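K.L.:
fold the following and give me the result.
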Amino acid sequence: MNKPLDPKVLQRAQVFSHYLKNTELRVDRMAEAQAERAGARVGVSRPHESAHLHVAGEAAYIDDLPELAGTLHCALGLSPVASGQLTGMSLNPVRAMPGVVAVITPEDIPGVNDCGSIIHDDPILCDGEIRYLGQPVFAVLARTRDAARRAAALAKDVLQIEAKTPVISPRQAHELGQYVLRPMHLARSTTEGGAQGAIARAPHRLKGSFSVGGQEQFYLEGQISYAIPKEDGGMHVYCSTQHPSEMQLLISHALHVPANHVHVECRRMGGGFGGKESQSGLFACVAAVAARRLRRPVKLRVDRDDDFMITGRRHCFWYDYEVGYDDQGKVLGAEISMISRAGHSADLSGPVMTRALCHFDNAYWLPDVSMHGYSGRTNTQSNTAFRGFGGPQGAIAIENILDSVARHLGKDPLDVRRINFYGKTENNVTPYGQTVDDNIIHELTAQLESESDYRSRRAEADAFNTSSPVLKRGIALTPLKFGISFNVKHFNQAGALVHVYADGSILVNHGGTEMGQGLNTKVAQVVAHELGVNFERVRCTATDTEKVANTSATAASTGADLNGKAAQDAARQIRERLATLAARLHGGRAEDVRFANDAVQVNGQELPFCSLITQAYLERVQLWSDGFYATPGLSWDRETMHGRPFFYYAYGAAVSEVLVDTLTGEWKLLRADILHDAGKSLNPAVDIGQIEGAFIQGMGWLTTEELVWHPTSGKLTTHAPSTYKIPTANDCPPVLHCQLYQGQNVHDSIHRSKAVGEPPLLLPFSVFFAIRDAVSAVGQHRVDPPLMAPATSESILRAITAVQAG
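P.N.:
The predicted structure follows:
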């Protein structure tokens, strides 16, 4: 008998239901209902496929899996210094701790002691050189998690280290010429002398520096792996990861076994945001090595503080720039150096810097430009992927420049932004050589400007500021253009399996991972649409390296694009076989057979879908298929940094209005208006949820989420929720208008939709520049505020002081 739901669970379900209803009010439900009656299963709003499990607390994550008998728990002994040489370890006190079964050191790794994603420069356990404070040096295996953690905490007492002076800041690394990979340079010249020539000839010049901080992914489910030894040297690893295939290869190298001995599985993650693309590798490898050595299941679930201390995050960037522009604010030439804090190893810093350089242009035509990227090697955690993957760090630099240009000219920043937009048929080639052939930024921005009442609200803000000496209002409208595809060509591929069972139910497995973003929901919708069945017939299973091999990471906003196309390919093959059978058995032509609303129309008859499946099974028709997709038309030369790295662009814009207290530096977001391009959305409700979530997350990056390392010890001092502040419900504006731009992808994406994971993280640029606008109002907009991101209250007060002094 079913037990009654706990009242708290019911309350959560009601809150979720209320949110869904509010979300659906922002989409055209009448049009969606009509499309659904006509047989459409894509382009309609559906709840997340696991939503009912989430609100009831029944969605199983790795730590929820029943532990097998004999399971041991693992914890990591961390370096207490940021730089130095490990000269010895006295591990007997660790082994003597209650409950401890074994201690693992680098010598216990049978294969390669490396978990580097691209460059093999990242040891699983310290190989002698101490690289950062928090680096794993040994692993403790104990009967309970608490016992393992208590023993691992002795690291500071049992490690002998010759400490050295650490390099902490990216500028310090740059001054030392200390990089994790060679510097990158990307330039485009249309006039004599290139960027510097154009700047020298320009009527106006601007030179300055700017910086943005990093950002912790702060996934709700921390890093976790559960390794189970199997027969004949096999290893089954449940891992919270965005890249099961990479984990499979890293584990196989560490164990010194072929990849076919390693089985990696992930049903869902409690968030990833890029933090589980490559950095889950260390934890997966340690768990697998320990399980192999002890021949017992091993679970490694990292404490939140240790997660902060071990793993990397979004790269912070420092910029030095110089631009030349005309009287209207049109940029004639620009040169910029971008310096990132890469951390102690390369990880994904190369692709992140590449994407940053390729997004410096954002939505703007830059005729003469010269860009330089430096990935500084520092004695800090190795920074990695984070939603946007360098794109936000690149695009915010040009936005900051144009904001300053507008202030120097006494113009509305929107007018300066608009005059620099890419053209439709000319001035539409990026610095890296790709033609912007799908430009909708003019129409989208004009629609948002009108619907948000931007001009009248700016006038109201100016009037308010004139009569308000302490509180200042600011407003900003910022656009975005974001390239979609991995900027490494071979990652742009995906596979899928679709099984139709004899009872008409359908099972789908694909290479993407579900981290709450609704990927499985969208893929199931694609398959349901292709086979003309109700959504409820389709079930997606865990991502599994034994089902779809050689998968790419679920990252770069490509999850639905790649895996949706692969699943569509598999389902289409099955549908074509069924159509051929239906025509053979019932007459007519196969191409005239129609699948919709759980029925099959053939030669004037209508059969239930299940009936045709039964006939197909009896006629020995193959009812499963594999599918594959590779994004067409991509090219990239990493030496010249030219080519077509992106299949298409996503666009968007946002207007934000803030109120700043000039005495305390406190601020509040009063209203936000968002218009975002998701193409022909596969699921408008899910996409709106993604856009709103990205907006708040990006706002946190630019305003409250400050990372602080001690300047001499190298310790990350903001390593817990008590010192690191992500946005809460109270930070959401009381007025938030979010809608999808009506249109479709001109390129052949899955059902002409567009990716919606990463691009909207650029929308909250409008919040940062609205704060900057309010600070500027302190000096009647005559002084350019030296506001850096994150715009914490302290940073705002420093900028206000500078404006008042200037």
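
K.L.:
going by C-alpha atoms from here, please, whenever you check contacts or count neighbours.
P.N.:
Noted.

K.L.:
ok, for residue 229, nearest residue in space, not its chain neighbours?
P.N.:
Leaving out its chain neighbours, the residue that sits closest to residue 229 by C-alpha to C-alpha, 6 or more residues apart in numbering is residue 235, at 4.7 Å.

K.L.:
I'd assumed residue 288 was in contact with that neighbour.
P.N.:
Yes - between residue 235 and residue 288 a contact is recorded at 7.1 Å, counting by C-alpha atoms under 8 Å.

K.L.:
what touches both of these two?
P.N.:
Listed contacts common to residue 235 and residue 288 are 227-228; contacts here mean C-alpha atoms under 8 Å, 6 or more residues apart in numbering.

K.L.:
who has more neighbours, those two?
P.N.:
The neighbour comparison of residue 235 against residue 288 (other C-alpha atoms under 10 Å) goes to residue 288, with 32 against 27.

K.L.:
can you confirm that one is in a strand?
P.N.:
No - looking at residue 288 with DSSP: H, G, I helix; E, B strand; the rest coil, it is helix, so not inside a strand.

K.L.:
this one as well, want them side by side:
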Amino acid sequence: MRNPPLSRNIIRGAVHAPRHHDSAAKQVTGEALYIDDIPEPKDLLHLYIAQSEKAHARILKLDVSAVRQAPGVVAVMTAEDVPGVNDASPIAGDDPVFAEDIVEYAGQSLFAVAAETIDQARAAAKLAVIDYEELPAIVTVEQAMAEKSFVLPTREIRRGDATAAIKAAKHRLTQRFDIGGQDHFYLEGHVALTLPGEDEDIFVYSSTQHPTEVQHNVAKFLDLPDHAVTVEVRRMGGGFGGKETQGAWFAAIAGLTTKLTGRPAKLRLDRDDDMIMTGKRHDFVVTVEMGFDDKGRVSGAEFIFASRCGRSVDLSGSINDRAMFHADNCYYFENVTIISHRCKTHTVSNTAFRGFGGPQGMLAPERMMDAIACYLGKDPIDVRKINLYGKKTRNVTPYQMTVEDNVAPEIIAELEKSSDYAARRRAIRTFNETSPYLKKGIALTPVKFGISFTATHLNQAGALLHVYTDGSVMINHGGTEMGQGLYIKVAQVVAEVLQIDIERVKITATRTDKVPNTSATAASSGADINGKAAEAAALEIKERLSRFAAEYYGAKLSDVTFLPNRIRVGNQVISFRDLVQMAYMSRISLSATGYYRTPKIHYDAETFSGRPFYYFAYGAAVSEVVIDTLTGENKVVAVDILHDTGKSLNPAVDLGQIEGGYIQGMGWLTTEELYYDDKGILKTHAPSTYKIPACSDRPAKFNMKIFERGENVEETIFRSKAVGEPPLMLAISAFNAIADAISSIADYRLYPELDAPATPEKVLMAIQKISETARSNKLTEAAQ
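P.N.:
You can find the predicted model right below:
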């Protein structure tokens, strides 16, 4: 059951109102323009990237002479043709756009072909003569650990003495499990279109979450100043983190083509190439050990995370840091050690993905809560409750941040009641007693997710606001729209501040020549920081208009009140449009910039201490599943969610994010399997071999509700909370419910060894292992 629409006796479409996505109608009808829909300019060149067939090899020969002579080919570009720096990395300078002497993953870019048609470019690329000296390839995390192959140094967080606490505990459990990666599988693949301008200027349309980073990398690659490159993004067909950094490669190649030929160029990856060439969610190997008492309270915990980062750093430092920050989730661990290994492998460089390491970190304690409950014969919810952060005590994280806004206990209690969790759990156990082949499972898991970029300098945003003389308003900001509803939320903020109908507010495409030096739209911070920047600009305009009105009518500033579409000055009432026209005639500036920097955050990366997050977003989900013990097939059949959005800016959009986040998380943990062979070749690079959730996978019963008492204790934009990433981790409940169903095979006396994603094969393996262990235990008991 969804929350009922909110009613407000103010402007239609202002904040806290359920308002449809600004592009919804255009997307449904096909009128929404994406980069590949832009009418192709005259003399457009089409690009194809030739990729390495080896995961790790020395390039002995790269002969593209035949490629250059192929029909329709206008240019062939290798590393030797780059006028600037052959790199498009976000941080470390270790991501060459074109391989030079060494290739380090299968799919790495070797050269690009520009031709009159894409078919000509593809055909020509096959004519290259390439000789390799194949080198040993490190593909798995285990191989990297054995070879001590890391992209970054190992990091640790320690509080108290976890080893001693575990040793002294009455009970101890150890779990080791794999967490798979995930492809972003956005509907729109990576694409860039570049146009030539005067003075070597390059205009770039890029499907990117980070226009400024694309601008910087294209300029660096082409040996141009930043001001010579303008990047525009109106909308993306999904991003999920996959377009935060790696879109720069493709924009750079298109830009190089335009620079060398003077012609427009377009580079659009097809689905297979996109999946092969671009990074994924980091897959992890996790070992957890916990010591606990008879009630399940944890006295000591040790987490060891080892992630597959791929061939370069990309954003792996911050991603693995966030995994460490979320190894506690909602639980207080007095004595804890968290170790993070960042492994270098000869696979594509993994990158940002919704949750940014948080989901991998959070899965570890959630799995352990269920394992402890199974060991003690308790309901997992009771074990969770006894380990939750407190309000006044037991409220400091392992990284020394005090949890000041903890509503997890309230959310858990409310959801436990509204979902009828206890009765359903009893009914499921009764069902499993009489069902030999189909088994059901249920789990309730909470979420506590930190909101802010862990790289502190990124927590800033700018906006540009114009009011035109007819009273219409244009707002531009540094955030990008990838389907998540950022544009409509920011428009609502402006409408609320100026008290005008939202139809009078237009948000234009994100452009680097309007708002410079922007941060990526990521870390769930889009509405938080860009909404605040837009609010600052709108408040500046409101202040100017108020002062003008007071002066014009000879009133006090306190006598000026903004009402829906009009302003009252004492006893005078004037329309917003008329006041704007009067202000213009009196030479009052009707344009303003806004800027915002997130307050309070501070963080010492060397000691892992401080306040990396402005606040936390909370939620909880109950998932019910059914598994077939003969085939391993499984299905999520019912979901109940209660999620904290603070004072939601737009409940309709937020509910959509909650639903979509859960489904994407469910796909990560149940169906989406990335498979590399022993030579480092990705074998799952199309919908035929990689299964994202379909409409039929949506649970038949799906109840979502926003936590009605939610209100951000921090001064965020209208006291709202971020909702982009936190809901994804609600799907951990689905994975735990599958484990619960498997556990029933051993009469709930054993917790299964189940890796993620819980594909039918992995479920069958877990069933076989738990069945063998149960039989062995019974034989031992009988012998005794």
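
K.L.:
so after superposing, what's the score?
P.N.:
The TM-score (TM-score structural alignment, normalised by the length of the second structure) is 0.97; 772 aligned residues with a C-alpha RMSD of 1.0 Å.

K.L.:
how about the contacts made by the most centrally placed residue in the first structure?
P.N.:
The centre of the first structure sits closest to residue 387, judged by C-alpha atoms, centre = their mean, with a distance of 2.3 Å. Applying C-alpha under 8 Å, 6+ apart to residue 387 of the first structure gives the contacts 273-274, 556, 757-758, 761.

K.L.:
and it, how close does it get to residue 766 of the first structure?
P.N.:
Distance, residue 387 of the first structure to residue 766 of the first structure, using C-alpha to C-alpha, to the nearest Å: 18 Å.

K.L.:
let me see the ranges of the helices in the stretch 451-600 of the second structure.
P.N.:
486-498, 531-553, 576-585 (DSSP state H, counting those that start in this stretch).

K.L.:
what number of residues lie near the counterpart of residue 337 of the first structure in the second structure?
P.N.:
Residue pairing (TM-score structural alignment): residue 337 of the first structure is matched to residue 304 of the second structure. Neighbours of residue 304 of the second structure under the rule other C-alpha under 10 Å: 22.

K.L.:
and residue 304 of the second structure, what does it touch?
P.N.:
With C-alpha under 8 Å, 6+ apart, residue 304 of the second structure has these contacts: 286-288, 338-341.

K.L.:
same check, this time on residue 93 of the second structure
P.N.:
Residue 93 of the second structure sits next to residue 87 when contact means C-alpha under 8 Å, 6+ apart.

K.L.:
the stretch 651-800 of the first structure: helices as residue ranges?
P.N.:
684-703, 765-777, 793-805.

K.L.:
return the list of helices and strands in contact with the last one.
P.N.:
Helices and strands touching helix 793-805 of the first structure, as assessed by 3 or more C-alpha pairs under 8 Å, 6 or more residues apart in numbering; DSSP states H and E, comprise helix 765-777.

K.L.:
got the angle between the helix it packs on and helix 684-703?
P.N.:
Angle, helix 765-777 of the first structure to helix 684-703, by axes from the mean of the first three to the mean of the last three C-alpha atoms, to 10 degrees: 40 degrees.

K.L.:
mean distance, helix 765-777 of the first structure to its aligned residues in the second structure?
P.N.:
By mean C-alpha distance after the TM-score superposition for the first structure, the fitted helix 765-777 of the first structure averages 0.5 Å away from its aligned residues in the second structure.

K.L.:
who's in contact with that helix?
P.N.:
Against helix 765-777 of the first structure from outside (C-alpha under 8 Å, 6+ apart): 396, 400, 403, 465, 472-478, 654-660, 662, 667, 669, 698-699, 702-703, 781-785, 787, 789, 791, 796, 799-800, 803.

K.L.:
circling back: map the residue nearest to the centre of the first structure onto the second structure.
P.N.:
Match for residue 387 of the first structure (TM-score structural alignment): residue 354.

K.L.:
so where in the second structure does stretch 142-150 of the first structure end up aligned?
P.N.:
Taken onto the second structure by TM-score structural alignment, stretch 142-150 of the first structure occupies residues 115-123 there.

K.L.:
then stretch 717-728 of the first structure?
P.N.:
So stretch 717-728 of the first structure sits over residues 683-694 in the second structure, by TM-score structural alignment.

K.L.:
list the buried ones in that stretch?
P.N.:
Under the neighbour-count criterion of 16 or more other C-alpha atoms under 10 Å, stretch 683-694 of the second structure has 684-686, 690-693 buried.

K.L.:
do the same with stretch 65-73 of the second structure
P.N.:
Under 16+ other C-alpha under 10 Å, the buried positions of stretch 65-73 of the second structure are 67-68, 70, 72-73.
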